[in-house]
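> Build me a model from this:
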Amino acid sequence: MGIRGFLSKPLAAYIVNDQKKWASRPAITQLKQFNNLISKAKNTAFGRDHGFSDIKNYNDFKKQVPIRDYEGLKPYVDKILAGESDILWPGKPAYFAKTSGTTSGTKYIPITKDSIPNHINSAKNALLNYVNETGKGQFLDGKLIFLSGSPVLDQKAGINTGRLSGIVNHHVPNYLRTNQLPSYETNCIEDWEEKLERIIDETLDQDMSLISGIPPWVQMYFDRIQARVNKPIKDIFPNFEMFVYGGVNFEPYRAKLFESIGKQVDSIETYPASEGFIAYQDTQTEPGLLLLLNSGIFFEFIPAEEYFDENPTRLMVDEVELDKNYALIINSNAGLWGYSIGDTVKFISKDPYRVVVSGRIKHFISAFGEHVIGEEVEKALKLTNQKFENVKVTEFTVAPQVTPNEGLPYHEWFMEFDNAPIDLGAFEKELDNNLRKLNSYYDDLLKGSILRTLKINTLKPSAFIEYMKSQGKLGGQNKVPRLSNDRKIAEALLPFCKQ
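As a prediction, the model looks like this:
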């Protein structure tokens, strides 16, 4: 074992011991975060506008600070972009993380000097939890690759601005930089396909031990490698033993990814967002991700079914129930207040508090009141694949077809297969039955002859890659929504359907 692997063990023990202390006191830990946030921000423009000086407890806060998304926060961000200080957090942000918006175009999410450790330390601590639990630290001595966005930063009002993954790249610890790939020059390439070829050039003869990235783009990296060298990844990178991922549910990609690798490797799931690093997998033996209660974020949770109500219930972490969907709300030392990041989570443990990401609050299908969510379609597909073991799905998305040329409306699935079912009709029927078992409203609509059973459109190879390319979203942290309540993505995919 090399020096990095050796030294990681005592550090891992220290981090995990501290983690156990705050995780065992969730309510106290979160109240400490809450009081610290309110105290530090009371003299900001936002703090003055919302009476932070008069807030004594969480109930006061709920009265003073409404839930908002980016559009609701945008007037304050615009003041920062105009050059003003002390708006959402003392001083000016250290960075803006640039992300795609829906109604407001590009979103500029502040990252402050105080919030940077949340992003950097959380990623590090996820790895250290693994080292502490398994005793395996040798992967830190090999070459590490992070498939990420460009680290080239622009300037907005004198503030460095770029993709979150590019910003984080500037804060990789020095002791890891010597074994980090790809090179800075290659990482700066904007065109994903050109960048991917250069990454392969740089990594193909290296001792890769850790690979990190969003699963579909890691799969694309593997596919391009195997197009050059007709071998399983394990024979190309014999010491590859750690896969770190986040951003999407891994299950639809798991079978093909490990088939490409040619062996099982350990993995760590993380939950990073531009707004903050929310959770990470802290153990290889239990499901779910440890909610980071001690990292500059005070969390709130709204029952998902109440999210669009005028006055939804807002809960602290110690008030939530297990196996219930909640919209995730954050208040942070990045200057985000009552901020909905758009995700829904479900708690599967309270000792410690662990979550799974169950979907997006706005990514659902409810054309007729069925409210089918991402967790349900992914689980229905997983159950179907257990029966059709030879079928391999590359990627998929679902949209409602409300005005078909004939017959009743239905849910239209756009699916790209690596290995398609021999009997597509039987596959459709099994998938539909599984979805009916998971969503009683959907089942009722079929029983009442309001909807008919789902239909799968089989797409040509690389259809989703071509679609993402056409949208300027190929690579990096971009991902295809599983569900849409409109036909925008569906219509763009129609030309890629097999005839």
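
> going forward, measure contacts and count neighbours with C-alpha atoms only.
Will do.

> Enumerate every residue touching residue 328.
By CA atoms under 8 Å, 6 or more residues apart in numbering, the contact list for residue 328 reads 299-302, 340-345.

> Now render those residues as a markdown table, adding neighbour count.
Output for the contacts of residue 328, formatted as a markdown table (neighbours: other CA atoms under 10 Å):
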| residue | neighbour count |
| --- | --- |
| 299 | 23 |
| 300 | 22 |
| 301 | 23 |
| 302 | 22 |
| 340 | 23 |
| 341 | 20 |
| 342 | 15 |
| 343 | 18 |
| 344 | 27 |
| 345 | 23 |
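
> okay, those in CSV with distance to residue 197 next?
Output for these, formatted as CSV (distance: CA to CA, whole Å):
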residue, distance to residue 197
299, 41
300, 43
301, 43
302, 44
340, 37
341, 33
342, 34
343, 33
344, 36
345, 36
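
> okay, those residues in TSV with secondary structure next?
Conversion of those to TSV gives the following (DSSP: H, G, I helix; E, B strand; the rest coil):
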residue	secondary structure
299	strand
300	strand
301	strand
302	strand
340	strand
341	strand
342	strand
343	strand
344	strand
345	strand
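
> Residue 172: which of those residues is nearest?
The nearest member of the contacts of residue 328 to residue 172, counting by CA to CA, is residue 341 at 25.2 Å.

> Reduced to three states, what does the residue nearest to residue 27 when sequence neighbours are not counted come out as?
In space, and not counting its chain neighbours, residue 27 is closest to residue 318: 5.9 Å by CA to CA, 6 or more residues apart in numbering. Classification of residue 318 by three-state DSSP places it in helix.

> and residue 318, how many neighbours?
13 (other CA atoms under 10 Å).

> next one: residue 436
Neighbour number of residue 436 under other CA under 10 Å is 19.

> Which residues does the particular helix or strand that has it in it contact?
Under the criterion of DSSP states H and E, residue 436 resides in helix 424-438. Residues from elsewhere that reach helix 424-438 (CA under 8 Å, 6+ apart): 376-377, 380-381, 383-384, 388, 421, 442-443, 453-456.

> and for comparison, fold this next one:
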Amino acid sequence: MGIRSFLAKPIASYIASGIRKWSLDPVGSQQKVFDQLLAVGKNTAFGKDHDFGSIKTYEDFRARVPIRDYEELRPYIERVLHGERDVLWEGKPAYFSKTSGTTSGIKYIPMTRASVVHQFTSSRDAVLNYVHETGNASFLDGGLIFLSGSPVLSEKAGIKTGRLSGIINHHVPAYLRTNQKPSYATNCIDDWEEKLERIIDETLTADMRLISGIPPWAQMYFDRIHARTGKKIKDVFPSFSLFVYGGVNFEPYRAKLFESIGKPVDTIETYPASEGFIAYQDSQTEPGLLLLLNGGIFFEFIPTEEYFNEKPTRVGIEDVELGKNYAVIINNNAGLWGYSIGDTVKFVSKNPYRIEVTGRIKHFISAFGEHVIGEEVEKAMKYTMEKFPGVELVEFTVAPHVTPTEGLPHHEWYIEFAKAPGNLEAFSQELDNQLRQLNVYYDDLISGSILSRLRIRDMRRNAFIDYMKSQGKLGGQNKVPRLSNDRKIASALGAL
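Got it, this is the predicted structure:
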């Protein structure tokens, strides 16, 4: 046992005890965060505009602070970008996290020192909680890798600006840097394919034990290693035992990733966002991700069916229902107030509060009123692949085809298989049947001959990599939207 794994176990026990303490008092934990946020927020320009000084209860807060997305909050962020202080939070942000929005172009999400600390400590706690639960700490004595964006930061209004993963990279403590891969110089390479080759150069002979990243990019890393060595990952990294991931649903990628690895390894799912670290997997045996109720974020939830209403219902943690889809609204210690992050979740437990991420509020198909969401297409794919056990998936996305040259409108599934089904027609039929069982509106449209059943476009090898490259979004934290209500992605893929 190495020194890191030896020391990690008592620290992990302490961390797990703290997690248990606040998770047993969820409403009290959120009330404490709420009070702390208001105490600072009342002295800001936003707080004065919304009369924070008179807010005594959550009901008061809801009455004064409307729900906003980035575009609606932009006037305040522009003031920060022009150098003004005390606009959304006290002083100026420590960083801007730069993200690409589908409707807002480049977004600059403010991050304070407190919110950055929460980002890192949440990642740490997810891993240490796993150590406490399983007793496995040996991975800490070997190589650790996070397939992330560049840590090179620019400046906006004197505020350091970059991708979330690049910002967090600057806060990795010294005791982990000695076994962290890749090197700083390699991590700074912008071109993802060049960067990946250099990462492989640095890790191929290393004792890699923990690998972290978005599943499709981890798969690309594994594929490139296999191309060089002809070996499965278990034979290249015999002590590899933990895969940490986030950003997308793991299930569509699970079979191919584990086939590439060649042995089962434990996994930890995380849910980080530029706006805050939302949740992480706290159990290897229970479903869902533990919602972080003590970390500088006061959460609100809107039932997804009400999201676009003029006055949607807004509830705190104490009033959510199990199994119901909600849009996530946050108020945080970086000055985001009533802010819609665009994600949807459902609660799978209230003791403690655990969630599953079900999709994006604006990522759906409803060309004919079917309102198919990401959770449904991913479940349909999962259940279908269980009936075709030899099939392996690389990536997929779904779009409506409203005006086909022949036949009825339909949903078109663009799928890149690692191992295609022997009978694509049977696979397509089963996929359609599964979706019909999951979405009654879709089923009604098929039964009523408004839509014909879905069609699969079997994409060539590396089609999605080439698509992401064409969009300037290859690698890092970028991911392909699972579905869309237009044909922009479909047209780009079709042109490849």
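
> are any of the contacts of helix 424-438 of the first structure buried, and which?
In terms of neighbour count (16 or more other CA atoms under 10 Å), the buried residues within the contacts of helix 424-438 of the first structure are 376-377, 380-381, 384, 388, 421, 442-443, 453-456.

> Which ones among those residues map onto helices?
376-377, 380-381, 384, 442-443 (DSSP state H).

> So which of those residues is the closest to residue 480 of the first structure?
residue 377 (14.1 Å).

> For that closest one, which non-adjacent residue is closest in space?
Here the residue nearest residue 377 of the first structure, using CA to CA, 6+ apart, is residue 435, at 6.7 Å.

> want to throw the ones in helices among the buried ones among the contacts of helix 424-438 of the first structure into JSON lines with distance to residue 14 of the first structure?
Shown next, in JSON lines, are these (distance: CA to CA, whole Å):
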{"residue": "376", "distance to residue 14 of the first structure": "39"}
{"residue": "377", "distance to residue 14 of the first structure": "40"}
{"residue": "380", "distance to residue 14 of the first structure": "41"}
{"residue": "381", "distance to residue 14 of the first structure": "41"}
{"residue": "384", "distance to residue 14 of the first structure": "44"}
{"residue": "442", "distance to residue 14 of the first structure": "49"}
{"residue": "443", "distance to residue 14 of the first structure": "51"}
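
> ok, back up a step: closest one to residue 481 of the first structure out of the contacts of helix 424-438 of the first structure, please.
For those, the nearest to residue 481 of the first structure is residue 377 (11.8 Å; CA to CA).

> I'd like the distance between that closest one and residue 202 of the first structure.
38 Å (CA to CA, to the nearest Å).

> Please apply the same query to residue 94 of the first structure.
Residue 94 of the first structure is 32 Å from residue 202 of the first structure, by CA to CA.

> out of those two, which sits in the busier spot?
Counted by other CA under 10 Å, residue 94 of the first structure and residue 202 do not tie: residue 94 has more neighbours, with 18 against 14.

> mind listing what residue 487 of the first structure touches?
If a contact means CA under 8 Å, 6+ apart, then residue 487 of the first structure has 399-401 as its contacts.

> That one corresponds to which position in the second structure?
Aligned by TM-score structural alignment, residue 487 of the first structure pairs with residue 487 of the second structure.

> Residue 293 of the first structure and residue 21 touch, don't they?
No: with contact defined as CA atoms under 8 Å, residue 293 of the first structure does not count as touching residue 21 (11.2 Å).

> In terms of neighbours, single out the busier of those two.
Taking neighbours as other CA under 10 Å, residue 293 of the first structure and residue 21 compare with residue 293 leading, 25 against 11.

> And the residue nearest the centre of the second structure?
residue 247 (2.5 Å; CA atoms, centre = their mean).

> Next one: that residue from residue 49 of the second structure, what distance?
Residue 247 of the second structure is 35 Å from residue 49 of the second structure, where distance means CA to CA.

> what do you get for residue 429 of the second structure?
For residue 429 of the second structure, the distance to residue 49 of the second structure equals 56 Å [CA to CA].

> Tell me which of these two has more neighbours.
Each of residue 429 of the second structure and residue 49 has its neighbours counted (other CA under 10 Å); residue 429 has more, 15 against 11.

> The more buried one and residue 387 of the second structure: what is the separation?
12 Å.

> can you check residue 46 of the second structure too?
Distance, residue 46 of the second structure to residue 387 of the second structure, by CA to CA: 54 Å.

> Check residue 412 of the second structure too.
From residue 412 of the second structure to residue 387 of the second structure the distance is 21 Å (CA to CA).

> Check residue 130 of the second structure too.
32 Å.

> And the two? Which one has more around it.
Neighbour count, other CA under 10 Å: between residue 130 of the second structure and residue 387, residue 130 has more, with 23 against 12.
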